[in-house]
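S.K.: model the structure of this input:
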Amino acid sequence: MTDVFLQTTPFFLLIACGYGAARVGLFRGEAVVSLTKFVFYFALSAMLFNFASRLDVAEVFNIDLAAAYFIPTLVLYLVVAFAALRRGTGLAEAAIEAQCGVIGNVGFLGLPMLALLLGDRAAGPMLVMLSIDMIFFGSLVVMLIVGSRQGGANLALVGALVMGLLKNPMIVSISAGLAWSAWNLPMPGPGREFLVMLGAAATPCALFAIGASLADKSAERVSVALWLSFVKLVAHPLAVGLVAWYGFGLPWQVVGVMIAASAMPTAGNVYIVAQHYRVAPMRASSTILVSTLIGVATLTAVIDFVN
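M.R.: Predicted structure coming up:
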């Protein structure tokens, strides 16, 4: 446990560094947005393409792996949404809470951290999980919010969702990398070095940006945030691990990565969606803050368990 804690400490120190810089005014809101754009459109996209272009396509298009993640995640999504509806929230608020409970920071935190701590074996499962999060659950929350306001989804909404996915740099970089691998295209030395150099910036910049973005988060509705953090940090990895291991019989090296990736704290893009549609943004903000703080301890324990 001590060894794993020492290995994960630099990651959380980078988050703390970003938080401190934002709190004292050295890194204000506009700078955080710009840094996040650099990570999203350039550094992380280069890392994703580099990983995907070196993967065996059959490893990524693994139906059992996808189902082993999708099924328990959807079940928990419905459980959290139902619990929110029972408390008297509307459907839109319930969708945001469900998103907080199952969508972790796999892109900005999980991929850089687990790729370094668990090795290249972590890339394939995480790309599958990240794609499911973005394509299915990212679309689902928007459809539920807009549908609850308009009385149902329509073709315009579906078209907008499809165009949004096609323009998402993570989706584009993963797809392009897999196509590169499937066609067995050669990668020139300078091109590979470029991807490695640009992708290397993803880890420090993403973690710094996470910390800076937490500086303007507040912990309101703490009881709800604690419940959603429990689902995200404990229930989600436990459910994914049990289904993957006992339900689908996946090898432990894959199950371990799935458990660790599922144990990531709530993703920052949940707040972006909540803020954009003005649906429970403070609830999402609190959950991101609380789950990230608690995640310092829980992630260390989970990585020690699966490693």
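
S.K.: rest of the way, CA atoms for contacts and neighbours
M.R.: Fine.

S.K.: what about residue 200, how many residues nearby?
M.R.: Neighbourhood size, residue 200 [other CA atoms under 10 Å]: 16.

S.K.: my read: it touches residue 47, true?
M.R.: Yes: judged on CA atoms under 8 Å, residue 200 makes contact with residue 47 at a distance of 7.4 Å.

S.K.: give me the distance between residue 34 and residue 205.
M.R.: Per CA to CA, to the nearest Å, residue 34 is found 11 Å from residue 205.

S.K.: the two: who's more crowded?
M.R.: Neighbour comparison, residue 34 and residue 205: the larger count goes to residue 205, with 21 against 12 (by other CA under 10 Å).

S.K.: and the next helix or strand past whichever strand or helix holds that one?
M.R.: Element membership of residue 205 [criterion: DSSP states H and E] is helix 202-214. Following helix 202-214 in sequence order, the next helix or strand is helix 222-230 (DSSP H and E).

S.K.: helices and strands around that following helix, which ones?
M.R.: Packing partners of helix 222-230 (3 or more CA pairs under 8 Å, 6 or more residues apart in numbering; DSSP states H and E): helix 91-102, helix 281-306.

S.K.: can you rerun that using 10 Å?
M.R.: helix 63-86, helix 91-102, helix 281-306 (3 or more CA pairs under 10 Å, 6 or more residues apart in numbering; DSSP states H and E).

S.K.: quick one more, to check against the first:
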Amino acid sequence: MRDILLLLPDFLLIVVGFLVCRYTTLNRPIWESMEKLVYHLLFPVLLFTSIVRNPLNPADAASLALGGVATVVLGMGLAYALGRWPGVDPMLHASGAQTAFRFNSYVALAMAERLGGAAGVAQMAVLVAVCVPLCNAGAVLPLARHGGHHLGRELMRNPLILSTLGGLVANLLGLQFPDAVGTTLQRIGSAALPLGLMAVGAGLQLGGLTIAPKLATALLTIRHALLPAFALGFGLWRQLPPLELTVLVAFAAMPTASSAYVLAVRMGGHGPFVAGLVTVSTLLGMVTLPAWIALRLAVG
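M.R.: Predicted structure coming up:
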């Protein structure tokens, strides 16, 4: 029950964003500006500070990092393969494919602390550091192709990729900020989650997923069933230590990243479809994430 309640505030923030946008004077033009703020400033700062403040030692977590990368690569391959289905709309696929392999890093770090304290956070930080650039590159690829953007240029100027790489370098160099600077960055980053989730709700259209229900079902199946099953099998095969195995399974079972909607909108994708996927993924995660953790404990 406590694990389920960890995701409940995320879902409620999406509902709040939907209600505020639909039934108050804070309508779409305001939220469009908010999406830009979240995408270009708040989420990058959140990613940077999350990685910098959690010590990394990649040499001690090579198998864990390999498991995270393998899980993401599998998700990318399966998601891309869906684009070859007969009748799949290229725009919808380019917009929604990212939701099959991206993950909510903020919830991941919070869950890791609950599962393993500081050690759990440090291990999840390794996964965040190595997988966020890969996930963002994989998300940008189909959107860049569909929108006619130059892939290399989009990757080099993507604020989520740049902030993650910057955080990784700063972490490995042992960079320390003065207290005033560090606190300011943390407060900026802390605004990313509520405003980002409310922006998802503001862009939500209840019929968003009905445009392509089969594609939506397939993407959510990859995110919430196939990837956690693979991660569990990989961890058992590699004989990961108990906490690393738990963290890897939790990572693979995370709901998709709320910033997926913002990225889709900023790159000309189908926002309502992605907003629906993010909302349903968050709701599913409230049930499937505790279930996968329970299964890992049962078989481990």
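
S.K.: on that earlier part again, mind putting the helices and strands packed on helix 222-230 of the first structure into CSV with distance to residue 173 of the first structure?
M.R.: Below are these laid out as CSV (distance: least, CA to CA, whole Å):
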stretch, distance to residue 173 of the first structure
helix 63-86, 19
helix 91-102, 23
helix 281-306, 26
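
S.K.: out of these, which is the most enclosed?
M.R.: Most buried of those by mean neighbour count (mean count of other CA atoms under 10 Å) is helix 91-102; its value is a mean of 28.

S.K.: that one vs the second structure, average offset?
M.R.: Helix 91-102 of the first structure, aligned to the second structure and superposed, deviates on average by 4.9 Å (mean CA distance after the TM-score superposition for the first structure).

S.K.: any idea which helix or strand comes after that helix?
M.R.: Downstream of helix 91-102 of the first structure, the first helix or strand assigned by DSSP H and E is helix 111-117.

S.K.: coming back round to it: so for residue 247 of the first structure, which of the helices and strands packed on helix 222-230 of the first structure sits nearest?
M.R.: Across those, residue 247 of the first structure has its closest neighbour in helix 63-86 (7.6 Å, CA to CA).

S.K.: mean distance, that closest one to its aligned residues in the second structure?
M.R.: Mean for helix 63-86 of the first structure is 3.7 Å (mean CA distance after the TM-score superposition for the first structure).

S.K.: nearest to residue 145 of the first structure, out of the helices and strands packed on helix 222-230 of the first structure?
M.R.: Nearest to residue 145 of the first structure, of all those, is helix 91-102, at 4.5 Å by CA to CA.

S.K.: what helices or strands is that closest one leaning on?
M.R.: helix 63-86, helix 138-150, helix 222-230, helix 236-242, helix 268-277, helix 281-306.

S.K.: now that helix: how far from the chain's centre is it?
M.R.: Put simply, helix 91-102 of the first structure sits 15 Å off its chain's centre (CA atoms, centre = their mean, to the nearest Å).

S.K.: try stretch 30-39 of the second structure
M.R.: Here stretch 30-39 of the second structure is found 18 Å from its chain centre; the criterion is CA atoms, centre = their mean.

S.K.: then stretch 20-28 of the second structure?
M.R.: 26 Å.

S.K.: likewise for stretch 294-307 of the first structure?
M.R.: Distance, stretch centre to chain centre, for stretch 294-307 of the first structure: 16 Å (CA atoms, centre = their mean).

S.K.: which SSE is the aligned partner of residue 181 of the first structure in the second structure in?
M.R.: The pairwise alignment with the second structure assigns residue 181 of the first structure to residue 171, based on TM-score structural alignment. Using DSSP H and E, the element containing residue 171 of the second structure is helix 159-172.

S.K.: quick check: that helix compared with the first structure, mean distance?
M.R.: Looks like 2.6 Å for helix 159-172 of the second structure (mean CA distance after the TM-score superposition for the first structure).

S.K.: buried sites along stretch 197-205 of the first structure?
M.R.: In terms of neighbour count (16 or more other CA atoms under 10 Å), stretch 197-205 of the first structure has its buried residues at 198-205.

S.K.: same deal with stretch 243-262 of the first structure?
M.R.: So for stretch 243-262 of the first structure, counting by 16+ other CA under 10 Å, buried means 243-245, 250, 254-262.

S.K.: and the gap between whatever residue of the second structure lines up with residue 257 of the first structure and residue 35 of the second structure?
M.R.: Here residue 257 of the first structure is matched to residue 247 in the second structure, going by TM-score structural alignment. Residue 247 of the second structure is 31 Å from residue 35 of the second structure, where distance means CA to CA.

S.K.: any idea how far the closest residue to residue 101 of the second structure other than its chain neighbours is from residue 222 of the second structure?
M.R.: Excluding the flanking residues, the one nearest residue 101 of the second structure by CA to CA, 6 or more residues apart in numbering is residue 75, at 4.8 Å. For residue 75 of the second structure, the distance to residue 222 of the second structure equals 7 Å [CA to CA].
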